[in-house]
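Visitor: just coords:
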């Protein structure tokens, strides 16, 4: 039986007025995070893992939410221009800005002890919050088990990232690790076939695809996968694109996740 046909091991397992706080990317004071936009705020409000502090909102913004706010939820009513002072410049807050604490840590062993039929997405030094947010959104759409990043070379939770994720930040586990190579070793031990996406690879993704559990490994645009990370992949594969040199990493992740989900 080939390595690609092996079954995964399960051993591892208010009132309107001047708002407090300055403009920023979505990081508030004292370690809190500010989220904005209907999808991001609504998903965070529904997430029992979130510890909420305060909602600044227009009445029109609150009216767009699915369901009512809990009784006694701290809301400060505001005008759109007041909310604009709390978020990144020109951010589409849609009348909603939520301050909350970051999500609790998620550990790799907890993900590996789950359902191995769902792919894992590993990101090697992808630092743009819009890309990570978009990848989270695709991960949610195609049923990925988690995304895994190195803690020091990935963006923090932020309003911009959550807006790009369109609610998926609250539903897709995000594992932050110290050493990505060691994480890939643990992923292999759990029975996953690790495919590194590389434009220069000889194999097309369809030819590298296993029948069992898959971990897709993607690097930053331009730099691609670091050598040590690529060495910890079972295969390197490319997308069959023509006419351009490469795709945005979030687009590549979406296509690769679709390919995994549509295996026969």
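Guide: Great, that's in hand. What you see is a predicted model; the values in this text were computed from it and never measured.
Visitor: going forward, measure contacts between C-alpha atoms and count neighbours the same way
Guide: Fine.
Visitor: got a list of what residue 240 touches?
Guide: Residues in contact with residue 240, defined by C-alpha atoms under 8 Å, 6 or more residues apart in numbering, are 204-205.
Visitor: Could you look up the SS state of it?
Guide: What DSSP: H, G, I helix; E, B strand; the rest coil gives for residue 240 is coil.
Visitor: can you give me the strands for this protein?
Guide: For the chain, the strands defined by DSSP state E occupy 33-36, 52-57, 75-77, 96-100, 120-124, 146-150, 174-177, 193-197, 203-204, 214-219, 235-238.
Visitor: what sits up against the last one?
Guide: Residues outside strand 235-238 that contact it (C-alpha under 8 Å, 6+ apart) are 194-205, 208, 230.
Visitor: want to throw the residues you listed into a markdown table with neighbour count?
Guide: Listed next are the contacts of strand 235-238 as a markdown table, based on neighbours: other C-alpha atoms under 10 Å:
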| residue | neighbour count |
| --- | --- |
| 194 | 28 |
| 195 | 26 |
| 196 | 28 |
| 197 | 27 |
| 198 | 22 |
| 199 | 18 |
| 200 | 12 |
| 201 | 14 |
| 202 | 13 |
| 203 | 18 |
| 204 | 17 |
| 205 | 22 |
| 208 | 19 |
| 230 | 22 |
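Visitor: structure B:
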């Protein structure tokens, strides 16, 4: 399957993309541009909750494939996002306790793609990512997922901490990957669960971590002190798989 970035440029094309209901991950706008058509595009972006980045003309020229961006470039999702409700419904249809992977501060598309692939193989019912400070479903993510994106729903939410609160009402417990946490083998990871993974550099944000019920550490015997985010997700996901198999 061939993958390509969905970059939309030019004022009319970007406006129509928003009005047609197309999912747009990011909108790049020429810094300082405040004329009518651009303000209209920014209003449409705000309605959809699209992340807006103000950049230089040089940056827009780099993003543009035609050189006729007119001060605006939109990056649309390569795949459509699911809803959190659809993820829970997938668990219900499989008659399994929900298993969801939530990602905080993951900005590397290769990490996101690899985690979606792991989520699929580990039997997770879906992946949840935040709108801000995170990569969306780009073509690179789709390619790295090795086809898993066709089968594993990914939801995008405005507030990860609030989403955790809402999922707790549905009976889920949450475990956060943290080097300072309890060794994963000493935790009960059975039942309805959400696994929260952060980036290598920043980890899981404080507000999100505070919403979690447990913190889990992967035992490490080497000379460095952290795992790649996608590897950590894989190790913890398969400990959850192991424990669910013992239930």
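Guide: All right, it came through fine. It should be emphasised that the depicted structure is a prediction, and the values quoted were computed from it without experimental measurement.
Visitor: returning to that earlier point: and the contacts of strand 235-238 of the first structure, which two are furthest apart?
Guide: 194 and 200 (16.9 Å; C-alpha to C-alpha).
Visitor: could you say what helices and strands the longest helix seen in the second structure packs with?
Guide: Counting by DSSP state H, the longest helix found in the second structure is helix 229-246. Where contact means 3 or more C-alpha pairs under 8 Å, 6 or more residues apart in numbering; DSSP states H and E, helix 229-246 of the second structure is packed against helix 109-121, strand 193-198.
Visitor: pretty sure residue 54 of the second structure is touching residue 42, no?
Guide: No: contact between residue 54 of the second structure and residue 42 fails when scored by C-alpha atoms under 8 Å: they sit 11.1 Å apart.
Visitor: More neighbours: which of these two?
Guide: Set side by side, residue 54 of the second structure and residue 42 give different neighbour counts by other C-alpha atoms under 10 Å, the larger being at residue 42 (22 against 16).
Visitor: Helix or strand for the more buried one, just tell me which one.
Guide: Per DSSP states H and E, residue 42 of the second structure falls inside helix 36-48.
Visitor: In the first structure, what stretch matches whichever helix or strand comes after that helix?
Guide: Per DSSP H and E, the first helix or strand lying C-terminal to helix 36-48 of the second structure is strand 51-55. Following TM-score structural alignment, strand 51-55 of the second structure has no partner segment in the first structure.
Visitor: from the middle of its chain, how far away would the very next helix or strand once past strand 51-55 of the second structure be?
Guide: Next helix or strand after strand 51-55 of the second structure toward the C-terminus (DSSP H and E): helix 57-63. Offset of helix 57-63 of the second structure from its chain centre (C-alpha atoms, centre = their mean, to the nearest Å): 25 Å.
Visitor: which secondary structure elements does helix 57-63 of the second structure contact?
Guide: Looks like helix 57-63 of the second structure contacts strand 24-30, strand 72-76 (3+ C-alpha pairs under 8 Å, 6+ apart).
Visitor: Which of those sits closest to residue 241 of the second structure?
Guide: Distance to residue 241 of the second structure, taken as C-alpha to C-alpha, is lowest for strand 24-30 among those, at 31.7 Å.
Visitor: Tell me the residues of the first structure aligned with that closest one.
Guide: So strand 24-30 of the second structure is aligned with nothing, judged by TM-score structural alignment.
Visitor: so who does the residue nearest the centre of the first structure touch?
Guide: In the first structure, the residue lying closest to the centroid (C-alpha atoms, centre = their mean) is residue 136, at 3.1 Å. Neighbour list for residue 136 of the first structure: 147, 165, 168-169, 172 [criterion: C-alpha under 8 Å, 6+ apart].
Visitor: Let's see that with 7 Å instead.
Guide: Going by C-alpha atoms under 7 Å, 6 or more residues apart in numbering, residue 136 of the first structure touches 165, 168-169, 172.
Visitor: follow-up on the earlier one: now, of the helices and strands packed on helix 229-246 of the second structure, which is deepest in the fold?
Guide: strand 193-198 (a mean of 25; mean count of other C-alpha atoms under 10 Å).
Visitor: That one aligns to what range in the first structure?
Guide: Aligning strand 193-198 of the second structure against the first structure (TM-score structural alignment) gives residues 214-219.
Visitor: hang on, the earlier thing: and the angle from the helix holding residue 42 of the second structure to strand 24-30?
Guide: Helix 36-48 of the second structure runs at 150 degrees relative to strand 24-30, counting by axes from the mean of the first three to the mean of the last three C-alpha atoms, to 10 degrees.
Visitor: got the contact list for helix 36-48 of the second structure?
Guide: Here helix 36-48 of the second structure has contacts from 11, 15, 18, using C-alpha under 7 Å, 6+ apart.
Visitor: would you list the strands of the first structure in a markdown table and tack on distance to residue 42 of the first structure?
Guide: Output for the strands of the first structure, formatted as a markdown table (distance: least, C-alpha to C-alpha, whole Å):
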| stretch | distance to residue 42 of the first structure |
| --- | --- |
| strand 33-36 | 9 |
| strand 52-57 | 11 |
| strand 75-77 | 14 |
| strand 96-100 | 9 |
| strand 120-124 | 25 |
| strand 146-150 | 21 |
| strand 174-177 | 19 |
| strand 193-197 | 33 |
| strand 203-204 | 39 |
| strand 214-219 | 29 |
| strand 235-238 | 37 |
